[in-house]
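[1] heads up, no residue letters with this:
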């Protein structure tokens, strides 16, 4: 009887611990989604974080309004995260678009702006080009600041509409592409994942092969394994300090994508080495002996027999590495920077999603925006993990055939 009570008690503790774990995870994910889901939309994913100011060149062309005024007034194309309508809209035929005056809030600043709220499909703004001749797809939420040198500052909406309507021929319009998006952060994160894995995977796998297949058991191997395990537990800020001192300063790579990628690759090495080593150990020794008995060399046995059988374990190392790269922030703050831009070269700075979430939460106090970035991080990790798992399963099936 006492044994049954003891078993029930232990089982209850197990169920309680499981329930607490699941509850905490669901609460964290639920909090992030509740706080940030309202900010996640297509514009959020495809816009840059900062505004872009430039000039659009087009020809004035009268385009009649194809909808009635009541429907025009009902159109709400404004991005609710950043704008509040103050006046308008007013439709202007010679640009085929409606404009409104709004209180535009971008991050921590707020000011009045003239914003495009509706465009006809034949609007001349739809075929505008920039100063280099590249086509600009001006759309709702784009801000207009001047036309043919006539500035809109301190003008009422009616005065702006009259100024635009009085223009003819070639139009030179100063526009502002709205910010508030994370496109550059998404691309930088994917770059970071790809580059760091390209460096860390070969080095880590070859290191694991040496420890498993070539190294003789002894103090040296034990020291290497102990060092790898110890490095896996060191806080990433230590690696960040190393990366800043070595890659940024000593090698003069500056704060850049390549400095961040190499630093993260160093962080990943212990995880990849230990995971791959354990995967190689699971391959039965009989497989090696059979391959060698058939005349294969040691190297052929490793690459044609042992490694293919260890693919599921290596895939686990890749999955862990992807999550570590996407979730890294401390080391990248010191080596890759916080500039919200798509790195033009390997030596350009960039900000990953995790770094951007830290920045908007710490510097701007915008918890909702940080949670929105967190939602995107969660989705990217899930998608990359699924793709990695599918790839490893296909390779595993191929190897079995």
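    Happy to help now that I have it. Just so you know, these numbers come straight off a predicted model, no measurement behind them.
[2] C-alpha from now on. contacts and neighbour counts both.
    Will do.
[3] Residue 396 and residue 202: what is the separation?
    Using Cα to Cα, to the nearest Å, residue 396 is found at 19 Å from residue 202.
[4] before we move on, what about residue 48?
    Applying Cα to Cα to residue 48 and residue 202 gives a distance of 34 Å.
[5] another structure for you, compare them:
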């Protein structure tokens, strides 16, 4: 046996130090890049997060209104004590305005307060031509345009379209408005409620189709299939399928799966088509993760079950499969993450129209495609895109924690 000389030992230590340094350096760079991404996303998007963003509609509603004839005159209203200094209150019309920024960071004027007796609470919707519809202006409405009759008998205009701020609008109404001729309001818009619903639809459809097929395929490959060339070819095909670009699956979905959705009454690209396409994309992930979970189950459990008189199918479904659930849930988590982050295939199969009330047979956008829409417009909104990214990250984090908790419960139950 050759003795290790001090020189060789020194060289080995130097080599080990260099390799360890490279490992630590690579790990540190990875952590720094990941931290930089998180910091950028949260610093840019956190200020745009709000309950209105999560629950609001993307498309704004437009209201062209006028004041009821018997209420269309200035009065005298007291300034409410609870209003802040930032609110510009019109004492003649009993309405308060406030300055704000829209989703594109453009200055706008919003209604902040309306007195119960204010003429702004007694409006007629002129956009409905076949019948007279009464409505009231609400807090949060954007004041796009107010046409009023001035003291000189001429019609004047104030509002967002005239680049007025809240104070200018209130002063114009107090000092000059004798009657309101017409008002144009808009709801804020810019919400992602429809995209959140569409994403949930996609997750449900994709998992309902891919989970049974993927787990069944994994059970066959692990528990039933013989070790021959055919089984090897099937595994190779599954692995090759996982490397196909998702845009190819999108084209496949439009040409192959769209006729299936037509049987349910679909006439255009739709959420159901997107879910079926994602189910095909997820199959390799679910098959491989489920098969690995089955492999981890000790062979002794199978032998013990069979020795007690259980059949092969009873052993698989009552002994092996329950013990493999934690690993299968990991595959489910990876699949859900793939669904949330997918965009290329969905652009072909679901379209890019943001639908505030998505249905299975209608178009819609997932959260990832919603980000694509925002960033591909003429004026990309980095803040809103980052805010949606935060929603996706939080959603994935909650799913991760939930699945780990479920896995631990199953693991304890099987012990």
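    All right, it came through fine. Bear in mind the structure is a predicted one, so any value in this text is a computation, not a measurement.
[6] returning to what we had before: who has more neighbours out of residue 48 and residue 202 of the first structure?
    Between residue 48 of the first structure and residue 202, residue 48 has the larger neighbour count (other Cα atoms under 10 Å), namely 21 against 14.
[7] quick one: what's aligned to that one in the second structure?
    In the second structure, the residue matched to residue 48 of the first structure (TM-score structural alignment) is residue 57.
[8] And its match, how far from residue 229 of the second structure?
    54 Å.
[9] Repeat that for residue 9 of the second structure.
    Remark: distance between residue 9 of the second structure and residue 229 of the second structure (Cα to Cα) = 48 Å.
[10] Kindly report the same for residue 119 of the second structure.
    81 Å.
[11] These two: who's more crowded?
    Neighbour totals were compared for residue 119 of the second structure and residue 229, and residue 119 leads with 26 against 9 (other Cα under 10 Å).
[12] I figured that one hits residue 67, correct?
    Yes - using Cα atoms under 8 Å, residue 119 of the second structure is in contact with residue 67, at 6.3 Å.
[13] ok, how many other residues are close to residue 248 of the second structure?
    Residues near residue 248 of the second structure, counting by other Cα under 10 Å, number 12.
[14] tell me the contacts of the corresponding residue of the first structure for residue 371 of the second structure?
    Counting by TM-score structural alignment, residue 371 of the second structure lines up with residue 357 in the first structure. The contact partners of residue 357 of the first structure, taken as Cα atoms under 8 Å, 6 or more residues apart in numbering, are 369, 370, 371, 373, 374.
[15] List the contacts of the residue sitting nearest the centre point of the second structure.
    The residue lying closest to the centre of the second structure (Cα atoms, centre = their mean) is residue 367, at 3.2 Å. Going by Cα under 8 Å, 6+ apart, residue 367 of the second structure touches 192, 195, 196, 199, 340, 341, 388, 392.
[16] Could you look up the SS state of the fifth one?
    Classification of residue 340 of the second structure using DSSP: H, G, I helix; E, B strand; the rest coil returns helix.
[17] Need the counterpart of it in the first structure.
    For residue 340 of the second structure, the aligned residue in the first structure is residue 326 (criterion: TM-score structural alignment).
[18] Look up how far residue 15 of the first structure lies from its match.
    Residue 326 of the first structure is 32 Å from residue 15 of the first structure, by Cα to Cα.
[19] which one of the two has more residues nearby?
    Taking other Cα under 10 Å, residue 326 of the first structure and residue 15 do not tie; residue 326 has more neighbours (21 against 12).
[20] Hmm, residue 354 and that one touching each other?
    Yes - when contacts are counted by Cα under 8 Å, residue 326 of the first structure is listed as touching residue 354 (6.9 Å).
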